[in-house]
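Trainee: Return atomic coordinates for the entry below.
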Amino acid sequence: MGKGSAASVEVQEKVGLKKQITLFQGVAIIVGIIIGSGIFVSPVGILIHVKSVGMSLVMWGVCGLYNTLCALCYAELGASIPQSGGEYIYIKRAFGDYPAFICLWINFMLICPVGVAALSLIASLYILQPIFPTCLVPPLAEKFIAICIVFLLVMVNCRNVKWVTRLQVVITSSKLVALAIIVIIGFVYLGQGNVESFENAFEDSDFSAGAIALSFYSGFWAYSGWSYLNFLTEELVEPHKNLPRAIMISMITVILVYLVANVAYLGVLSPQLMTQSAAVAVTFAEQTMGMMQWLMPILIAISVLGTINGTILSMSRLFFIGAQNDHMPLFMSMIQCTFLTPTTSLFVILSLTLCFQTSGDIWYLIEMEGLGFATVLTMVFAGQVYLRYTEPDLHRPIKVPIALPAVLCLVSLAIVGLTFYQKVSESLTALLILAVGSILYLFGNRWQNKPKSLQSKINAVNLFLQKFFLVVTEDNPDELEWD
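Mentor: So this is what the prediction gives:
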């Protein structure tokens, strides 16, 4: 690449990701990701399996505690290894190149695009529901709105990180307003003596391992997202302080909000009515809000947008870091030279999401996503234990008891095993995706001496995309030249 050309892009400041995410914005990102559609839907899943109000509240607390313990382990790793990339970096540090690639590939093919596609379809459904109150939402309209949602959020992420974080603060505030409406109305009903749902709260409880495990999946989904700030560590102001603070503030906030919201639901709805509802918050609004019931689906849609926005923001940084380690194509490791955002990684996420949005059975893919996340957690916690022995002198501003990641590793491994036992088809599909990824790893990463003809074609693709998106590698702003 030539330098000094008149057509070169001139940038006066260092090209790279900037530290501009504050503690408050970090909390907003985590809370905004976690409180998606889960609290508006998941109460049904937990209640169906454990069959009692008392046990369902216990499971909400247990799921919150489990996820908080996981978050504490991530806080230790994030504070001691303050690099963007989160679990990918931790696994690479512990186990090396190939396990780190597997973690990245799981996020790339199973967790990120599948989750964003599914959530965009859910948001689209809630947006359109008030327009089609007495009939099913047309599938074509649902997919069109879902595409528009993802495209718009990707464009905002490409333009300005500050816009993204400010948008996340606004969205997080909106979803807390929705939950505040539920809590206020629910406690008014409780104050009027509507406490029938809490009488004999543990009657007919199902304490079997299968029921508890299945209810745990619903709760785990509702709390998911606490790890995503670790992907943004290099853009977080004072990460060694603010990362663990943001994680703990967020988890405590979410647990309290979830428990209070569940009590409020049960102040209005009977357990039987809750289990018959597809979206308990919408049923709640139908019972209590009269002509304003249309507002609840809109607020839920906004809530889901926050999860999508936070996921896109975080995962684009993960793939950007992966590309810098030769685990993704070179063009994904580049920064847009004007806006200083990983634009090419964002557009790859957009492309994959659009592919998954055409799926006829998105929930089948979501089950694979759950398997992928449990697999990643198993690797992360095993690596954390391993690092305690291989790098005992590593500075750890936060240090959890070693038994904690060891136990969480075994629990996550058990979840993987249970999924293989109960969801054979999804598990085999996931294994096939991992096998394809392994082949690509051998081709792209391990095969260093490619024929010149093949390498020239790869270089041509990278150069075309570099010019098209006006992206450059970090600290090399003058390498982009128009021929």
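Trainee: rest of the way, CA atoms for contacts and neighbours
Mentor: OK.
Trainee: buried set for the helix or strand containing residue 29?
Mentor: Assessed by DSSP states H and E, residue 29 sits inside helix 23-34. Counting neighbours by 16 or more other Cα atoms under 10 Å, one finds that the buried residues in helix 23-34 are 23, 25, 26, 27, 28, 29, 30, 31, 32, 33, 34.
Trainee: Distance of residue 43 relative to residue 17?
Mentor: Distance check for residue 43 against residue 17: by Cα to Cα, to the nearest Å, it reads 39 Å.
Trainee: What residues does residue 182 make contact with?
Mentor: Residue 182 is in contact with 261, 264, 265, 281, 284, counting by Cα atoms under 8 Å, 6 or more residues apart in numbering.
Trainee: Ok, residue 379 next?
Mentor: Neighbouring residues of residue 379 by Cα under 8 Å, 6+ apart: 91, 409.
Trainee: just checking, it is part of a helix?
Mentor: Yes - checked against DSSP: H, G, I helix; E, B strand; the rest coil, residue 379 lies within a helix.
Trainee: sorry, back to before: if you count what's nearby, which of residue 43 and residue 17 comes out ahead?
Mentor: Legend: neighbour count by other Cα atoms under 10 Å for residue 43 and residue 17, higher for residue 43 (28 against 17).
Trainee: my read is the more buried one is in a helix, agree?
Mentor: Yes - counting by three-state DSSP, residue 43 is located in a helix.
Trainee: Contact partners for it?
Mentor: Applying Cα under 8 Å, 6+ apart to residue 43 gives the contacts 56, 218, 262, 274, 280.
Trainee: any idea how far it lies from residue 434?
Mentor: Using Cα to Cα, residue 43 is found at 33 Å from residue 434.
Trainee: and if you look at residue 69?
Mentor: For residue 69, the distance to residue 434 (Cα to Cα) stands at 28 Å.
Trainee: Tell me where the chain has strands.
Mentor: 335-336, 471-472 (DSSP state E).
Trainee: possible to save these as CSV with mean neighbour count and distance to residue 64?
Mentor: Formatted as CSV, the strands of the chain follow (neighbours: other Cα atoms under 10 Å; distance: least, Cα to Cα, whole Å):
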stretch, mean neighbour count, distance to residue 64
strand 335-336, 26, 37
strand 471-472, 26, 41
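Trainee: Second chain to compare with the first, below:
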Amino acid sequence: MGEGSVRNRKRLQHGQADQQSIQSEQPKTMNLQKKVGLFSGTCLIVGTIIGSGIFISPKSVLLNTGAVGPCLILWAVCGVIATLGALCFAELGTMITKSGGEYPYLMEAFGPIPAFLFSWTSVIVIKPSSFAIICLSFAEYVSAPFYPGCEPPVAVIKCLAAATILTITSVNALSVTLASYVQNFFTAAKMIIVIIIIVSGMVLLAQGNTQNLTNSFEGSKITVGGISLALYNGLWAYDGWNQLNYITEELKNPYRNLPLSIIIGIPLVIFCYVLMNVSYFAVMTPTELLQSPAVAVTYGDRVLYPATWVVPLFVAFSTIGAANGTCFTAGRLAFVAGREGHMLKFLSYISVKRLTPAPAIIFYGAVATIYIIPADINTLINYFSFAVWIFYGSTIAALVVMRFTRKELNRPIKVPIVIPIFMVLVSIYLVLAPIIGQPEWAYLYCILFIVGGLIFYFPFVHFKVKWAQKITKPLTMYIQMIMEVVPPEEDAENEK
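Mentor: This is a model prediction of the structure:
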């Protein structure tokens, strides 16, 4: 073989090596990456469900049931409902492996209008206002030690909440891996205080402090309206059971890890919630619990003295962990809605360097920041809270519908049909019972807001009026240049 041919072969080998090295430096696809495993998925469920609710106000469930026995039963019932709902969502998530939670399922079963109304209500109100409330709760706990004997100034709480939103949004926009590590850390931190409360409560019970648990059904008040309101409060504490469905595209082996995360995570939360309530009643009478502004803090003052500071610290950890999990998942809803053309197009774009849906996450954080401005955000949350179960029921109804209309779809998980039918009935009860039991104008306002989304749907989404596109195209171009984001790979191919 001659020198020339040897040199040519070496050049060819070097060229192939250089080409391979260049390809290895490039991302495999310009799409969301599968970086969330079983442990991170379980932490996301547990970390998002266990927020501030179980530490601050389990008294709402007791207030609407009237006695310790029905209160504890209802906490377990709420957990069972959450588990059944999560199993229905597991079938949907493994059948339609798209991120965005309820959105792609409603789109597949009922078409674009119900899917748009869900994204409209969730992206604009439900998700960001919930994020704002969690961050405000965190701000109150963190600022309280600096103002002993008095309420922290409202301006301080709101500024700290805004800073918290900015920090969490930045973390989630920068890296999926970093956000997962943050979630895992704060989930571990909140489990420490959960274990402390449960173990100390069991010790007190073993020492004979069972007087508050005897005759536990005495004084109970069981009414249709009261049970529905108690379920509302209990299920609010369990809210987050469907969070993995918002990031299905980022789950490693979703057919395995989605159901396993649910099976491990939610029963763990039920176990913790029931035992924590038992621990509370080992220390406080029902009357004392109802009078406590923050149940876990009162518990810490009586049991953990002089280490009472542990409870506020770890409640703050728990709250910020829930806020991080909420941001991680809700940003994906805005991303999917933008990808389907139901929100501004740039919300579906992905960061070139970070491979995160940065525009959607930043938009979500910006809207949440607006919701910390009003004086009483809790009123707004109450107005729209029952809307969540309208969409939960509609989504599970979509599962029933697709059993008959989309029989060809692969179903790695298939729950008995009686479970989704039961969950649809539960959703109908939860939506109608408060309206019948305690009718308020707020429920009508909520329905009008949901239906009012059609005012935007028909001109901007269905008919795609030209003057709207003239406004959004330059905006999209500037967002691309400033944030260095591009459409997902499949969208870019469709635009060519």
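Trainee: Superposing both, give me the TM-score.
Mentor: The TM-score (TM-score structural alignment, normalised by the length of structure 1) is 0.93; 468 aligned residues with a Cα RMSD of 1.8 Å.
Trainee: Just give me the match in structure 2 for residue 445 of structure 1.
Mentor: For residue 445 of structure 1, the aligned position in structure 2 is residue 461, judged by TM-score structural alignment.
Trainee: dump the residue contacts of its match.
Mentor: Contacts here follow Cα under 8 Å, 6+ apart; on that basis residue 461 of structure 2 touches 341, 342.
Trainee: just residue 47 of structure 2 next, same as before
Mentor: If you count contacts by Cα under 8 Å, 6+ apart, residue 47 of structure 2 has them with 183, 184, 186, 187, 190, 318, 321, 322, 325.
Trainee: which pair in the residues you listed spans the largest distance?
Mentor: Of all pairs drawn from those, the widest gap by Cα to Cα lies between 190 and 325 and measures 13.2 Å.
Trainee: Have a look at the two and say which one is more surrounded.
Mentor: When residue 190 of structure 2 and residue 325 are compared for neighbours, residue 325 comes out ahead with 32 against 25, by other Cα under 10 Å.
Trainee: list the contacts for the more buried one?
Mentor: 44, 47, 48, 183.
Trainee: Go through the residues you listed and say which is closest to residue 99 of structure 2.
Mentor: Within the contacts of residue 325 of structure 2, proximity to residue 99 of structure 2 (Cα to Cα) peaks at residue 44, which comes in at 14.9 Å.
Trainee: wouldn't the closest one be in contact with residue 183 here?
Mentor: Yes - using Cα atoms under 8 Å, residue 44 of structure 2 is in contact with residue 183, at 6.5 Å.
Trainee: Residue 304 of structure 1 matches what in structure 2?
Mentor: Using TM-score structural alignment, residue 304 of structure 1 pairs with residue 319 in structure 2.
Trainee: quick one: its match and residue 186 of structure 2, what's the gap?
Mentor: Between residue 319 of structure 2 and residue 186 of structure 2 the distance is 9 Å, computed by Cα to Cα.
Trainee: same deal with residue 279 of structure 2?
Mentor: Separation of residue 279 of structure 2 from residue 186 of structure 2 (Cα to Cα): 23 Å.
Trainee: same check, this time on residue 274 of structure 2
Mentor: Following Cα to Cα, the distance that separates residue 274 of structure 2 from residue 186 of structure 2 is 21 Å.
Trainee: what's the answer for residue 383 of structure 2, then?
Mentor: As for residue 383 of structure 2, its distance to residue 186 of structure 2 is 30 Å (criterion: Cα to Cα).
Trainee: try residue 312 of structure 2
Mentor: Residue 312 of structure 2 sits 14 Å away from residue 186 of structure 2 when distances are taken as Cα to Cα.
Trainee: Map residue 181 of structure 1 onto structure 2.
Mentor: Alignment of residue 181 of structure 1 against structure 2 is given by TM-score structural alignment, with residue 196 as its counterpart.
Trainee: One more: residue 472 of structure 1?
Mentor: Counting by TM-score structural alignment, the partner of residue 472 of structure 1 is residue 486.
Trainee: these two touch, right, residue 269 of structure 1 and residue 284?
Mentor: Yes - the pair formed by residue 269 of structure 1 and residue 284 meets the contact definition of Cα under 8 Å, at 6.9 Å.
Trainee: Between these two, tell me which one has more neighbours.
Mentor: For residue 269 of structure 1 versus residue 284, neighbours defined as other Cα under 10 Å are more numerous around residue 284 (25 against 20).
Trainee: quick one: contacts for that one?
Mentor: For residue 284 of structure 1, the contact set (Cα under 8 Å, 6+ apart) comprises 182, 265, 268, 269.
Trainee: From residue 60 of structure 1, how far out is it?
Mentor: Relative to residue 60 of structure 1, residue 284 of structure 1 is positioned 19 Å away (Cα to Cα).
Trainee: cool, and residue 412 of structure 1?
Mentor: 18 Å.
Trainee: who has more neighbours, these two?
Mentor: In this comparison of residue 412 of structure 1 against residue 60, neighbours counted by other Cα under 10 Å, the higher total goes to residue 60 at 25 against 20.
Trainee: Correct me if wrong: that one contacts residue 220.
Mentor: No - applying Cα under 8 Å as the test, residue 60 of structure 1 and residue 220 come out as separate, 9.1 Å apart.
Trainee: mind checking what residue 87 of structure 1 lines up with in structure 2?
Mentor: In the superposition onto structure 2, residue 87 of structure 1 corresponds to residue 102 when matched by TM-score structural alignment.
Trainee: residues in contact with the closest residue to that match other than its chain neighbours?
Mentor: Once its chain neighbours are removed from consideration, residue 102 of structure 2 has its nearest residue in residue 395; the separation is 6.0 Å (Cα to Cα, 6 or more residues apart in numbering). In this structure, residue 395 of structure 2 makes contact with 102, 105, 106, judged by Cα under 8 Å, 6+ apart.
Trainee: and the aligned partner of residue 156 of structure 2 in structure 1, how many neighbours does it have?
Mentor: By TM-score structural alignment, residue 156 of structure 2 lines up with residue 141 in structure 1. Per other Cα under 10 Å, the neighbour tally for residue 141 of structure 1 reads 13.
Trainee: List the contacts of residue 141 of structure 1.
Mentor: Taking Cα under 8 Å, 6+ apart as the criterion, residue 141 of structure 1 is in contact with no other residue.
Trainee: Against residue 131 of structure 1, how distant is it?
Mentor: Residue 141 of structure 1 is 11 Å from residue 131 of structure 1, where distance means Cα to Cα.
Trainee: for residue 363 of structure 1, same thing?
Mentor: Counting by Cα to Cα, the separation of residue 363 of structure 1 from residue 131 of structure 1 is 24 Å.
Trainee: Over to residue 140 of structure 1?
Mentor: Counting by Cα to Cα, the gap from residue 140 of structure 1 to residue 131 of structure 1 is 14 Å.
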